[in-house]
Structure formats: structure tokens, C-alpha cells
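# sequence-free structure coming up:
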């Protein structure tokens, strides 16, 4: 194996380990919400039912969201579907926009939807206030 092929394999393996998924599950009998996080490599190695009890028939999938690779000002991981708030109180939902092939902040300004690219400087000033699956009212009156 050449050094280039070996390096490519190492980079691909590291990329798989860094891809993190958040599963939001609802317990059918009680309606309680459960949140679990797994790296893509963990999911590929075992059946989901063997990873956690929340993948049983008593639970239903509400959402599966990807970690976007950035943390908020409190060093909390940000996932698609999260709602963040900037220092001015403006709230935005984190969404994946396929046209831009990127995660963006989506918010409403003067009745129009706006999309903004995310970067470490912007996110370092924002905080996660929740996600739309556990608290659907986060974006009301925002």
C-alpha cells in the first residue's frame, strides 16, 4: 500500500468518527422524549437496537440530526434542528440547505426568511436555547 492510500484511509476513518448523530426518540406509552448521541462509526458497527433501549419498538424516531461541527458560547454541540439565540435576542433555527451544501441559521426578519452562513466567530456569541422537537414554541414571536 502506498503512503498516499494509507493516509487517505486514515483521514476517511477519522472523518467517520467525527460525524456525530443525535437521535430524538419518543417513548410511545408515556410520550417522554429521550435524546441519544452516536458517532457514525458506532452506528455502522452495531445494530441500533443493540446500542440503546431507545431503539426498541416502544420508541418512535422523532428526529435524527447531524452535529454541525461547531459549539455555542457555552461549548455545547450544535445540531441541525437546534434553535440558537444571539446577544440581541434574535432566534434562528439551524438547518441544512442542500442548495448551499451547508448548515445555515434560518430566521425571520420583517416577515421574510433569511439564511446566514455559520462560522466560529458568529457561533461563539450565540447560545443554544433548545431544539424544535423538544420545544416547538421556541420560534414563536421570534
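Happy to help now that I have it. Note that the coordinates shown come from a computational prediction; the quantities given were computed from them, not determined experimentally.
# CA atoms for contacts and neighbours, from now on please.
Fine.
# Residue 41: which element?
Applying DSSP states H and E as the criterion places residue 41 in helix 40-45.
# Against which helices or strands is that helix packed?
helix 3-18 (3 or more CA pairs under 8 Å, 6 or more residues apart in numbering; DSSP states H and E).
# try it against this one:
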């Protein structure tokens, strides 16, 4: 298994966003500046470096995903770090965890019958525990996704 990293660059002159994806083995084979002109700090600014959670679906930290559960669908952002996980439905105290997790952007969303789609104990949820999800985009090329979905 090779670790995959997504680099997000901003071209200093034009403001265009460039995305480059490399595995650790590719980065070890040759200097980064030989992989892409984006690694030239004079022309490009590195604005993010994200680890890949799901290479098959192309999901990285900083992506916005549509999560499908039996409660309904909701929008979340993919994060890496410490979070509290409680799969008991508030029966037990949440456990402190570290890893990839999805954090609901609109925690107050309800279904057509007025029931919560994202119960409080699922606001932060391990990516491994998600039943189904689909990548919508990333926050660097689509910053509006965070603003629109958080309403």
C-alpha cells in the first residue's frame, strides 16, 4: 500500500488552482521540482497538502461528500484528526478517536417528517463507519460548497 498525497497549488500570477496527486514512492524516486513545475515556489504557492482516504473514489481530506444513511442524506467534509465517535445512539459516552472522519456541515437538517437526518452522535463519524458516500468536490476549487451546505 502506497500513501497518496494531493497537493493544491495557486498560481501566483493568475490565481488559478492546480492539483497534483503523487504517491510517496513517486516522491521518493525524484525531486519534487522535477515532477511538476508547480513545485517552483516563485510561480506557485502551496496552499494545501492532503492525505487520501479512498483512492478508488478519489476522496481526500478537504473534500466535501454526500453521505447516505438510513436516516437520510447529508453533506459532510472529510477531515483527519481527533474526533469523538459514538455509535451507540447516546447510550454510552463517546470515545476519543484519531483518523479520517466526516463532519456534517448542516447539523440541523431534517427529513420530510421533521426527524433529524444527522443525530448529534453522528455529527462526527469515522469514514470507515459510513454506509455510503460520494465525493462532491473539494473546498479549494469549490469554496462555495462549504457556504451553501452549511445553511
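Yes, it's here. Given the structure is predicted, the values throughout are model-derived calculations rather than measurements.
# Against structure 2, what's the mean shift for the helix or strand just after the helix holding residue 41 of structure 1, could you check?
Of the helices and strands lying after helix 40-45 of structure 1 in sequence (DSSP H and E), the nearest is helix 48-51. Its matched residues in structure 2 lie on average 0.9 Å from helix 48-51 of structure 1 after superposition (mean CA distance after the TM-score superposition for structure 1).
# could you give me the residues in structure 2 that helix 48-51 of structure 1 aligns onto?
Following TM-score structural alignment, the aligned partner range for helix 48-51 of structure 1 in structure 2 is 32-35.
# Report the buried residues of the matching stretch.
Using 16 or more other CA atoms under 10 Å as the test for burial, stretch 32-35 of structure 2 gives no buried residues.
# what's it in contact with?
With contact meaning CA atoms under 8 Å, 6 or more residues apart in numbering, stretch 32-35 of structure 2 is reached by 39-40.
# same deal with stretch 80-96 of structure 1?
Contacts of stretch 80-96 of structure 1 (CA under 8 Å, 6+ apart): 65-68, 79, 102-108, 125-133, 138-139, 142.
# Could you report the neighbour count for residue 63 of structure 1?
15 (other CA atoms under 10 Å).
# tell me the SS of the residue lying closest to it once chain neighbours are set aside?
Using CA to CA, 6 or more residues apart in numbering and skipping residues adjacent in sequence, the residue nearest residue 63 of structure 1 is residue 24, 5.2 Å away. Under DSSP: H, G, I helix; E, B strand; the rest coil, residue 24 of structure 1 falls in the strand class.
# Residue 24 of structure 1 maps to what in structure 2?
So, by TM-score structural alignment, residue 24 of structure 1 is matched to residue 8.
# Assess the claim that its match and residue 20 are in contact.
Yes: using CA atoms under 8 Å, residue 8 of structure 2 is in contact with residue 20, at 6.6 Å.
# of the two, who's got more company?
More crowded of residue 8 of structure 2 and residue 20, by other CA under 10 Å: residue 8, with 20 against 14.
# about what we covered before: residues contacting the match of residue 24 of structure 1?
17-20, 46-49, 140.
# can you give me the strands for structure 2?
4-11, 17-23, 44-54, 59-60, 63-69, 72-85, 95-104, 124-126, 132-138 (DSSP state E).
# now these in JSON lines, with distance to residue 33 of structure 2?
Formatted as JSON lines, the strands of structure 2 follow (distance: least, CA to CA, whole Å):
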{"stretch": "strand 4-11", "distance to residue 33 of structure 2": "13"}
{"stretch": "strand 17-23", "distance to residue 33 of structure 2": "12"}
{"stretch": "strand 44-54", "distance to residue 33 of structure 2": "11"}
{"stretch": "strand 59-60", "distance to residue 33 of structure 2": "23"}
{"stretch": "strand 63-69", "distance to residue 33 of structure 2": "26"}
{"stretch": "strand 72-85", "distance to residue 33 of structure 2": "27"}
{"stretch": "strand 95-104", "distance to residue 33 of structure 2": "29"}
{"stretch": "strand 124-126", "distance to residue 33 of structure 2": "35"}
{"stretch": "strand 132-138", "distance to residue 33 of structure 2": "24"}
